[in-house]
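no sequence on this one, just coordinates:
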């Protein structure tokens, strides 16, 4: 059954990584609801490593744009863009190093994820209900100071499991004047070093752990994640070009309420999922 779990994890990761609905929350709940028999270490590592598939999907989708990095030595806009991306990662790296283990030990519970989904959904609805005219329509125009602030807002996802890295970075960008497509695209770019670095580090450190379920299953999960994430990126960009994020707000609240009901009825354990 390891191959089946790998496929399911890959699908969930690919769909949820870039949508503002929390991949972490959905992955840990998926493992809990399916009763995946892997050890804690294997599940934790597998969930991080298959993010690499989703990150490769970003590189594949924007491969022409990423080739522009060759001009970074002479192109001021490319220098500003990539300096902004790197600076935006700093808050998450610092918080992860300082508090990552403590957060996993204490906050990776279904109830915490449920409330993160609900609160995040309410925030999305309220922000989308405001009439704010964006003044940034391209990621090259974001600038380093604004990028750093988006990176700081992104830390909500680290501090509160289930809030969603995509949601926090996209909403942070919109509050700071980015239009929806630009905020969404910058969130994709920001995920490359943030998630790609974590996936690569976990793979290097935990190859022996992943051997318990087989290299083939790891590649299967990452491959499925790549394909599904690639499709999700294209769909989300088309969606935000003509729609608000309110449907995601409703989805988050509904899922959060369902999780709380499952906990209250004893169907879902509220034990630590990490």
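That came through, no problem. None of these values were measured; they are calculated from a predicted model.

from here on, contacts and neighbour counts on C-alpha atoms
Fine.

where do the helices sit along the stretch 1-150 of the chain?
2-16, 23-34, 40-49, 51-61, 63-66, 76-107, 110-129, 144-159 (DSSP state H, counting those that start in this stretch).

deepest-packed of these, please.
Most buried of those, by mean neighbour count (mean count of other C-alpha atoms under 10 Å): helix 51-61, with a mean of 23.

here's the one I want to compare it with:
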């Protein structure tokens, strides 16, 4: 199949689908999985972990298509200009764009540095633990003030700033944006759903940028030689992500984030201990 075998592509895609929308870091888990499988971090493998996110974001569009493809039909405020009336009509998409801009700018400027961090299991493990400790207390910190609040432009931009923290592998884009939403007084459910919606333009842009960069760097042959891996990866990520989203919304609404915090601490802690003891993560 090329850089990845069929089973390696399936396993990595299952991990992506399961973890993309959970606050446990999908990128971190895919890096750990690659190390456990003994998969070399080639240019294609790095691209594969980004491109299969496209399958995961399709699951959001599929599950929430009625809310994702919608216009605002409520009357615009009195005295609104033509531009304001236009933005009011496309209010949902405008706020997604506002939230998307910070990550788009920083992602473009620091693409190479982000790629370099994708090879570090140590960074992933440390950030899993730090993020896990924070998640043990985030319900207590934010939930008391959470209420049914509208996502304004200001709140959307603030959530977008939080999303930038997730460029560090192991942080979790889902965790960063949900915490950002809760800090803006959104309920856990509303913050999680806005995080899902924001994932669509963010991950689509990341996928498109990675494919374009490969093409410009002469990587057309790499993509063609591994086309079956990409197709399998996207299909598997799509199916698994559908199930993961339904589970996550139900679980986090009822129980909050503490269980995910303990999970992150245990996984990150075990990896740190193994690395300090001189053990490799490779098991297959």
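Alright, I've got the coordinates. The shown structure was predicted, so the numbers you read here are calculated from the model rather than taken from an experiment.

TM-score for this pair?
Overlay of the two chains. TM-score (TM-score structural alignment, normalised by the length of the first structure): 0.89; 264 aligned residues with a C-alpha RMSD of 2.3 Å.

any idea which of the helices of the stretch 1-150 of the first structure gets closest to residue 254 of the first structure?
Distance to residue 254 of the first structure, taken as C-alpha to C-alpha, is lowest for helix 110-129 among those, at 7.7 Å.

helix 144-159 and that closest one, what's the angle between them?
150 degrees (axes from the mean of the first three to the mean of the last three C-alpha atoms, to 10 degrees).

helix 110-129 of the first structure corresponds to what range in the second structure?
Using TM-score structural alignment, helix 110-129 of the first structure corresponds to residues 121-140 of the second structure.

which residues touch that stretch?
For stretch 121-140 of the second structure, contacts defined as C-alpha atoms under 8 Å, 6 or more residues apart in numbering pick out 24-25, 28, 31-32, 117, 168-171, 179, 256-269, 271-272.

mean deviation, that stretch versus the first structure?
Stretch 121-140 of the second structure: mean distance to aligned residues in the first structure after superposition is 1.1 Å, counting by mean C-alpha distance after the TM-score superposition for the first structure.

same check, this time on stretch 264-273 of the second structure
Using mean C-alpha distance after the TM-score superposition for the first structure, the mean distance for stretch 264-273 of the second structure is 0.6 Å.

contact partners of that stretch?
With C-alpha under 8 Å, 6+ apart, stretch 264-273 of the second structure has contacts from 24, 122, 124-133, 281.

and the two most separated of those residues?
Longest span within the contacts of stretch 264-273 of the second structure, C-alpha to C-alpha: 133 and 281, 23.1 Å.

circling back: need the contacts of stretch 264-273 of the second structure in a markdown table with distance to residue 206 of the second structure, can you?
Output for those, formatted as a markdown table (distance: C-alpha to C-alpha, whole Å):
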| residue | distance to residue 206 of the second structure |
| --- | --- |
| 24 | 19 |
| 122 | 23 |
| 124 | 20 |
| 125 | 23 |
| 126 | 24 |
| 127 | 21 |
| 128 | 22 |
| 129 | 26 |
| 130 | 25 |
| 131 | 23 |
| 132 | 25 |
| 133 | 28 |
| 281 | 28 |
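
out of the residues you listed, flag the one nearest to residue 193 of the second structure.
residue 24 (16.3 Å).

I'd like the distance between the closest one and residue 30 of the second structure.
Noted for residue 24 of the second structure: a distance of 11 Å to residue 30 of the second structure, by C-alpha to C-alpha, to the nearest Å.

try residue 9 of the second structure
From residue 9 of the second structure to residue 30 of the second structure the distance is 11 Å (C-alpha to C-alpha).

skipping adjacent residues, who's closest to the residue nearest the centre of the second structure in space?
Among the residues of the second structure, the one closest to the centroid is residue 173, at 4.2 Å (C-alpha atoms, centre = their mean). For residue 173 of the second structure, ignoring the flanking residues on the chain, the nearest one in space by C-alpha to C-alpha, 6 or more residues apart in numbering is residue 166 at 4.7 Å.
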